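Novice: Below: sequence and its predicted model.
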Amino acid sequence: MLDVREQVPALTAVLTVVSLALVFGAVGGAIPAVLLPRAPESVLEAIPTVNALISAAAIVSILAGVRAIRRGNVERHRRLMVGAFGLFVAFLVLYLYRVTLVGPTDFPGPAVVETYVYFPLLAIHILLAIVAIPAVYYTLLLAASHPVSQLGRTNHPRAGKVAATMWLISFSLGIVVYAMLYVVW
């Protein structure tokens, strides 16, 4: 029988590799679009806005979860962080679906803004998202595999602070990227 507590780093690595392979595969066009049913154009066009709303909801959930644990409300913290993870999964599924069928969105604004504002923000957003994925998995796996009474003696509190910070910044920058792609220009 697999003891998850002993396998948290390995499970984190496997989940991270699978997640990043899906993202890079979709963005790179390695996932054939014919494998997926095509939604109407109106649905495909709505996905970026839905994902921005999901990101905003995730930000609120993460902040509320951090507040809950600071106040000692472990059960509320758990529910909010699991909810934030669920929102992340929903975001990822919608993002992967759209990018597989439509491809990445080109920046519609001026080249100077693209070069000096959009690309740096996008790069930071992507880098933090990539680094946050294993931190989030690791933190959640620790929480899922240990009783609450033992979590303080694991890396969960430290890893959780790092994961939440990167997650918050990445989600926030994702909303800025959305605004630059779909609202401002």
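Specialist: That came through fine. Residues are numbered from 1 along each chain as shown.

Novice: from here on, contacts and neighbour counts on C-alpha atoms
Specialist: Noted.

Novice: And the helices in this structure, which stretches?
Specialist: For the chain, the helices defined by DSSP state H cover 4-27, 41-70, 74-102, 111-113, 119-145, 148-151, 156-178.

Novice: Redo these as TSV? Include distance to Trp185 and mean neighbour count.
Specialist: Formatted as TSV, those follow (distance: least, C-alpha to C-alpha, whole Å; neighbours: other C-alpha atoms under 10 Å):
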stretch	distance to Trp185	mean neighbour count
helix 4-27	22	16
helix 41-70	14	17
helix 74-102	19	18
helix 111-113	11	11
helix 119-145	15	19
helix 148-151	46	12
helix 156-178	10	20
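
Novice: Can you verify my assumption that Leu94 contacts Asn51?
Specialist: Yes: counting by C-alpha atoms under 8 Å, Leu94 does reach Asn51; the two are 7.4 Å apart.

Novice: if we can go back for a sec, to Ala33, which of the helices of the chain lies closest?
Specialist: With respect to Ala33, and counting by C-alpha to C-alpha, the nearest of the helices of the chain is helix 74-102 at 5.2 Å.

Novice: ok, and here's another one to check against it:
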Amino acid sequence: MEKEQAGSKVYLRIIYVVSLLIPLVVTFLIFFPAKFGAGSWVKTLPTVHALINSLTVVTLIAALVAIKKGNIAVHRSFMFASLFMGVLFLVSYILYHSNVSSVKFGDLNHDGMVDEIELAKAGTSRVIYLVILASHILLSILVVPFVLFAFYFALTGQITRHRKIVKYTYPVWMYVSITGVVVYFLIKPYYI
């Protein structure tokens, strides 16, 4: 029993550390891109991110359908696929932001600034974009520990706790995945 509790504490600490490190690393790289010189191919990664987010939506829906039908094995497979997509997205996102400066919505001349003329041309679409982006970013940070706890509870047989947490985690994860695609299509015209 003591070994089991000690093991649980280790996993819980890992969840907390990972949940804290991810937003810190991403934030640092956005404000201080490292420019590792990965090449111009890195600029194609936002399209890959949209594809990964789209596939995550599909795997999350498939997992929900599977569990509603009582097929735990298929549900588990699709949830691991969703988690894999999340990890793949994160690695790709870090690679992108460690090599490319952030694109600003409305920056038509690609100088890294949105001047008065560009701001006027963007109009209310910029506000809509920023609201969607802000909710996407905030919820993507908040959902990480809950996703990890949901997996932990499922893998350790704590199904009641798993069910309670996924009632809130699943729709947030779905929202983050969908808005990731929406954000991509909204800002796509401003990529070089």
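Specialist: Looks like it came in fine. All values reported here derive from a predicted model rather than from experimental measurement.

Novice: rewinding a little: mind giving me CSV with the helices of the first structure and columns for distance to Ala33 of the first structure?
Specialist: Listed next are those as CSV, based on distance: least, C-alpha to C-alpha, whole Å:
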stretch, distance to Ala33 of the first structure
helix 4-27, 9
helix 41-70, 13
helix 74-102, 5
helix 111-113, 30
helix 119-145, 23
helix 148-151, 42
helix 156-178, 23
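
Novice: What lines up with Ala84 of the first structure in the second structure?
Specialist: Correspondence of Ala84 of the first structure to the second structure, assessed by TM-score structural alignment: Ser82.

Novice: Contacts only, for its match.
Specialist: Leu55, Thr56, Thr59, Leu60 (C-alpha atoms under 8 Å, 6 or more residues apart in numbering).

Novice: Quick check: the gap between Leu121 of the first structure and Ala179 of the first structure.
Specialist: Leu121 of the first structure sits 12 Å away from Ala179 of the first structure, going by C-alpha to C-alpha, to the nearest Å.

Novice: With Ala46 of the first structure instead?
Specialist: Per C-alpha to C-alpha, Ala46 of the first structure is found 14 Å from Ala179 of the first structure.

Novice: now stretch 20-29 of the second structure: which residue numbers in the first structure?
Specialist: Aligned by TM-score structural alignment, stretch 20-29 of the second structure falls on residues 17-26 of the first structure.

Novice: Check the mean deviation of the matching stretch from the second structure.
Specialist: When the second structure is overlaid, stretch 17-26 of the first structure sits 1.4 Å from its aligned residues on average, using mean C-alpha distance after the TM-score superposition for the first structure.

Novice: got the contact list for that stretch?
Specialist: Contact partners of stretch 17-26 of the first structure, identified using C-alpha under 8 Å, 6+ apart, comprise Ile31, Leu96, Val99, Thr100, Gly103, Ile130.

Novice: Stretch 61-76 of the first structure too?
Specialist: For stretch 61-76 of the first structure, the external contacting residues (C-alpha under 8 Å, 6+ apart) are His77, Arg78, Arg79, Leu80, Met81, Gly83, Ala84, Ala164, Leu168.

Novice: Try it again at 6 Å.
Specialist: Residues from elsewhere that reach stretch 61-76 of the first structure, judged by C-alpha atoms under 6 Å, 6 or more residues apart in numbering: His77, Leu80, Met81, Ala84.

Novice: Apart from its neighbours in sequence, what residue is nearest the alignment partner in the first structure of Asn99 of the second structure?
Specialist: When the first structure is aligned by TM-score structural alignment, Asn99 of the second structure is paired with Leu101. Distance criterion C-alpha to C-alpha, 6 or more residues apart in numbering; nearest residue to Leu101 of the first structure, sequence neighbours excluded, is Ala33 at 5.2 Å.
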